[in-house]
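1. With the input below, show me the fold.
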Amino acid sequence: MAETGPVSGYGGSNPVQTTTKKHSDLGKNDFLKLLVTQLRFQDPMNPMEDKEFIAQMAQFSSLEEMQNLSKTLSQQADLGQLSQASSLIGKTVAVRTEDTHFAGQVVEARRMDGEIKLMVKPEGTTDGTLVPVQIQQIEQIA
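-> Prediction:
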């Protein structure tokens, strides 16, 4: 069986980072509320010009498309990591965590706690124990 060296960079090029919405970020609902409020309270003697309204609608459309693109890119990154993890199914790997170092066979890949984990059956176990492992914790693939 051929052995490979450490894979510290394996999977590290596409880290999936979840971001939480900051309270100061404006979403499309906030943008629409501002626009409706602006229209409601505009001076009837000096209404908003068509150009301004069209510009604001274009900004709204751009905001919505950027949000859709961000969601799509996040999904693509997830698929890339799942593909990397799936390529290790059936392989024997050496794993190092903060607490332990062990070898075992990768039996499946799944999403847990918002990230892709490999389920590894440690060598010498017969009780069906599976240990969830992050791709970055794999030292060697045999």
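2. Only C-alpha atoms from now on, for both contacts and neighbour counts.
-> Will do.
3. show me where this structure has strands.
-> Using DSSP state E, the strands of the chain run over 92-96, 101-112, 115-122, 131-133, 138-141.
4. Of all these, which one is nearest Ser74?
-> strand 115-122 (11.7 Å; C-alpha to C-alpha).
5. How far off centre is that closest one?
-> 17 Å (C-alpha atoms, centre = their mean, to the nearest Å).
6. for stretch 93-109, same thing?
-> 23 Å.
7. Stretch 48-66 now?
-> That offset, for stretch 48-66, works out to 29 Å (C-alpha atoms, centre = their mean).
8. Could you list the buried residues of it?
-> 60, 63 (16 or more other C-alpha atoms under 10 Å).
9. ok, which stretches of this protein are helices?
-> 28-40, 50-86 (DSSP state H).
10. Would you reformat the ones you listed as JSON lines and include distance to Gly104?
-> Converted to JSON lines, these look like this (distance: least, C-alpha to C-alpha, whole Å):
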{"stretch": "helix 28-40", "distance to Gly104": "48"}
{"stretch": "helix 50-86", "distance to Gly104": "15"}
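11. right, and those helices - which one's nearest Thr97?
-> helix 50-86 (17.3 Å).
12. which one of the strands of the chain is the most hemmed in?
-> The highest average neighbour count among these, using mean count of other C-alpha atoms under 10 Å, belongs to strand 115-122 at a mean of 22.
13. Which other helices and strands does that strand contact?
-> helix 50-86, strand 101-112, strand 131-133 (3 or more C-alpha pairs under 8 Å, 6 or more residues apart in numbering; DSSP states H and E).
14. Would you do the same for the sequence below? I want to compare the two.
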Amino acid sequence: MTSIDPSLYLKNQQTHTSGSSTLEKDDFLKILMTQIQNQNPLDPMKDQEFVSQMTQFSSLEQMTNMSTAFQSFTEQQNMSSLITYSGLIGKEITYSSKDQGELKTDVVAAVTQKEDGTYVELQSGSLVDVQDVTKVGQKNGSGKQET
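-> Presented below is the predicted three-dimensional model:
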């Protein structure tokens, strides 16, 4: 009987990382195909095991697709609020000033989308969170605000 070369033990093998510690659906398919190609012909994989693994793959693929769709939906919702608030451009708004705690009035020059929310840029140069707007009106020629 011959002995096994100790350098072949798993604990002595070097591990190689590809940069990512998560398995993608392509990785799962590669593992499954390798497993099928290298199975013992005298003891092939049972149908139930194969179906179970295919079900797991299908679930993984559906979760990945849902995650992608949800991310796309979130991005569209952010753009939707920008389009919604663009109707404020040229309107006179009243907003609560956080630094002084008083109500101020100014005309909206632009709408800006940032990571933390949607803001209106005023003609005075101020940037106001749309959550702070308390009143919106149409400015008429006499300088009085119409609501």
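15. Quick check: TM-score for this pair?
-> Remark: TM-score between the superposed chains equals 0.61 [TM-score structural alignment, normalised by the length of the first structure]; 107 aligned residues with a C-alpha RMSD of 2.9 Å.
16. ok, back up a step: which of the helices of the first structure sits closest to Thr92 of the first structure?
-> Closest among the helices of the first structure, using C-alpha to C-alpha: helix 50-86, at 12.9 Å.
17. With the second structure overlaid, report how far the closest one is off on average.
-> Superposed on the second structure, helix 50-86 of the first structure shows a mean distance of 1.2 Å to its aligned residues (mean C-alpha distance after the TM-score superposition for the first structure).
18. residue range for that helix in the second structure?
-> Aligning helix 50-86 of the first structure against the second structure (TM-score structural alignment) gives residues 50-86.
19. how far is the matching stretch from where the chain is centred?
-> 9 Å.
20. Repeat that for stretch 31-46 of the second structure.
-> On C-alpha atoms, centre = their mean, the centre of stretch 31-46 of the second structure falls 38 Å from the chain's centre.
21. Please report the separation between the first and final residues of it.
-> 17 Å (C-alpha to C-alpha, to the nearest Å).
22. Any buried residues in it, and which?
-> Leu32.
23. separation between the residue lying farthest from the centre of the first structure and Leu39 of the first structure?
-> For the first structure, the largest distance from the centre (C-alpha atoms, centre = their mean) belongs to Met45, which lies 49.8 Å off. In this view, Met45 of the first structure and Leu39 of the first structure are 13 Å apart by C-alpha to C-alpha.
24. next one: Asp30 of the first structure
-> Taking C-alpha to C-alpha, one finds Asp30 of the first structure at 14 Å from Leu39 of the first structure.
25. wait, doesn't Leu63 of the first structure sit right on Lys28?
-> Yes - with contacts counted by C-alpha atoms under 8 Å, Leu63 of the first structure reaches Lys28, the gap being 6.9 Å.
26. Name the nearest residue to the counterpart of Val108 of the second structure in the first structure, sequence neighbours excluded.
-> The equivalent of Val108 of the second structure in the first structure is Val106 (alignment by TM-score structural alignment). Nearest-residue entry for Val106 of the first structure: Val120, 4.4 Å, with adjacent residues in sequence omitted and distances by C-alpha to C-alpha, 6 or more residues apart in numbering.
27. what's near enough to touch the equivalent of the one you found over in the second structure?
-> Here Val120 of the first structure is matched to Leu122 in the second structure, going by TM-score structural alignment. By C-alpha atoms under 8 Å, 6 or more residues apart in numbering, the contact list for Leu122 of the second structure reads 106-110, 128.
28. Over to Gly104 of the first structure?
-> 92-95, 120-123.
29. Could you see which of those residues carry over to the second structure?
-> Among the contacts of Gly104 of the first structure, the contacts conserved in the second structure (both residues aligned by TM-score structural alignment, their matches' C-alpha atoms under 8 Å) are 92-94, 120-122.
30. That's all I had, so thanks and see you.
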